[in-house]
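In: coords below, sequence missing:
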């Protein structure tokens, strides 16, 4: 009988706390998570964990040419006028002989502070919570052509296993869509 006496007040407290959490969270994240980033379809549930809360999300694509061995997509994501993510896709006539060596030669260009070797959808990848680098076959561009995809998440602080998984999930989703768009 004593437990029943506290059931209603505890239930009321839980409802009030949950409602307050929704109000606080709702005020801090007003923008809708896009279904495309610079014409490349993305799964909002894969993108959302990488984005910080805010009121306004904007996506800018930097104009590029589409020849082989050149950038084909340079895309920036801004939340409340702050750049939070960069997506770069380049096409090459053949894969890098050693992607890790290429990364090490220009480490700061890729936004990966703590490189972990991994596999994304069967492709060799370099990943940390704040970025990823992967090459994937693109036969529609001829011969051994590949897309090099680099994702940089500027809103991430530090590295963690959870953060790497979020980056890996988004990179896989983006890579599969980019192949459909550009190959």
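Out: Here it is on my side, so go on. Everything numeric here is computed off the predicted structure, so don't read it as measured data.
In: From now on I want contacts and neighbour counts done on CA atoms only, so please keep to that.
Out: Fine.
In: all strands of this structure, in order?
Out: Ranges of strands in the chain, per DSSP state E, are 36-37, 40-41, 57-62, 70-79, 82-92, 116-120, 123-128, 131-137, 146-153.
In: Just send those back as CSV, with distance to residue 22 and mean neighbour count too.
Out: As requested, the strands of the chain are exported to CSV (distance: least, C-alpha to C-alpha, whole Å; neighbours: other C-alpha atoms under 10 Å):
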stretch, distance to residue 22, mean neighbour count
strand 36-37, 26, 16
strand 40-41, 29, 17
strand 57-62, 20, 16
strand 70-79, 21, 19
strand 82-92, 24, 20
strand 116-120, 35, 16
strand 123-128, 31, 22
strand 131-137, 30, 25
strand 146-153, 26, 24
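In: could I get these as JSON lines with distance to residue 105?
Out: Listed next are the strands of the chain as JSON lines, based on distance: least, C-alpha to C-alpha, whole Å:
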{"stretch": "strand 36-37", "distance to residue 105": "28"}
{"stretch": "strand 40-41", "distance to residue 105": "29"}
{"stretch": "strand 57-62", "distance to residue 105": "25"}
{"stretch": "strand 70-79", "distance to residue 105": "18"}
{"stretch": "strand 82-92", "distance to residue 105": "17"}
{"stretch": "strand 116-120", "distance to residue 105": "16"}
{"stretch": "strand 123-128", "distance to residue 105": "14"}
{"stretch": "strand 131-137", "distance to residue 105": "14"}
{"stretch": "strand 146-153", "distance to residue 105": "15"}
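In: Got another one to weigh against that:
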């Protein structure tokens, strides 16, 4: 009679192993964080810190004379969006953000990325001089579907991306 419980335990162990293997095979493949977003060089580490897990990553750029926008999607949902402008008049980013003229911010604070920058849990706006193209450069970045405080990750991404954005916009 001792053979039957051992056989049952062996079958149960085999069934658990098989089910675990099937479940692992059924998990969606994780995308690879790229070193470019909308054909702009980005830090893979800094970009990856802003994006949720998922199976598919895609991006969509939009370009005009003085503007560039990039939408990054994970599994079809916008997870990161940034817009750049050159040739902009100078204004106080913090004052305009606090007044609501720049839209909504959650837990707004000054950012040390630039002398004229703010960051919140899911958004950042940075203004930097753009002497070659004239006037100023603006980078407006948002995580439209994120929850929680991502301000430190946003600042790291913006800090690493700013030289690329400035150069691409002729600054």
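Out: Yes, it's here. Keep in mind that what you see is a predicted model, and the values were worked out from it rather than measured.
In: And the strands of structure 1: which comes nearest residue 173 of structure 1?
Out: Within the strands of structure 1, the stretch nearest residue 173 of structure 1 is strand 40-41; the backing value is 8.7 Å (C-alpha to C-alpha).
In: superposed on structure 2, where does the closest one end up, distance-wise?
Out: Strand 40-41 of structure 1, aligned to structure 2 and superposed, deviates on average by 1.4 Å (mean C-alpha distance after the TM-score superposition for structure 1).
In: Find the residue closest to residue 102 of structure 2 in space, skipping its chain neighbours.
Out: Once flanking residues are discounted, residue 102 of structure 2 sits nearest to residue 96: 6.0 Å by C-alpha to C-alpha, 6 or more residues apart in numbering.
In: Contacts only, for the residue nearest to the spatial centre of structure 2.
Out: Centroid-nearest residue in structure 2: residue 50, 3.8 Å away (criterion: C-alpha atoms, centre = their mean). Residues near residue 50 of structure 2 by C-alpha atoms under 8 Å, 6 or more residues apart in numbering: 80, 143, 150, 153-154.
In: now, among those, which is nearest to residue 107 of structure 2?
Out: Among the contacts of residue 50 of structure 2, residue 150 lies closest to residue 107 of structure 2 (C-alpha to C-alpha), at 10.9 Å.
In: What about the closest one, how many residues nearby?
Out: The local packing of residue 150 of structure 2 (other C-alpha atoms under 10 Å) involves 17 other residues.
In: and the gap between it and residue 135 of structure 2?
Out: Residue 150 of structure 2 is 30 Å from residue 135 of structure 2, where distance means C-alpha to C-alpha, to the nearest Å.
In: Could you do residue 90 of structure 2 as well?
Out: Per C-alpha to C-alpha, residue 90 of structure 2 is found 7 Å from residue 135 of structure 2.
In: Residue 154 of structure 2 now?
Out: 25 Å.
In: out of the two, which sits in the busier spot?
Out: Neighbours of residue 154 of structure 2 and residue 135, each counted by other C-alpha under 10 Å, are more numerous for residue 154; the result is 24 against 15.
In: That one pairs with which position in structure 1?
Out: Here residue 154 of structure 2 is matched to residue 167 in structure 1, going by TM-score structural alignment.
In: ok, now which ones touch that match?
Out: Counted by C-alpha under 8 Å, 6+ apart, residue 167 of structure 1 has contacts 50, 127-132.
In: farthest-separated two in those residues?
Out: Comparing every pair within the contacts of residue 167 of structure 1 by C-alpha to C-alpha identifies 50 and 127 as the most remote, at 13.8 Å.
In: Not counting its neighbours along the chain, what's nearest residue 67 of structure 1?
Out: residue 91 (7.8 Å).
In: Return the residue of structure 2 aligned against that neighbour.
Out: With TM-score structural alignment as the criterion, residue 91 of structure 1 matches residue 86.
In: what's near enough to touch its match?
Out: Residue 86 of structure 2 touches 66-67, 130, 133-138, 169-171, counting by C-alpha under 8 Å, 6+ apart.
In: Check which helices and strands the lengthiest helix in structure 1 sits against.
Out: Counting residues, the longest helix found in structure 1 (DSSP state H) is helix 2-28. Using 3 or more C-alpha pairs under 8 Å, 6 or more residues apart in numbering; DSSP states H and E, no helix or strand is in contact with helix 2-28 of structure 1.
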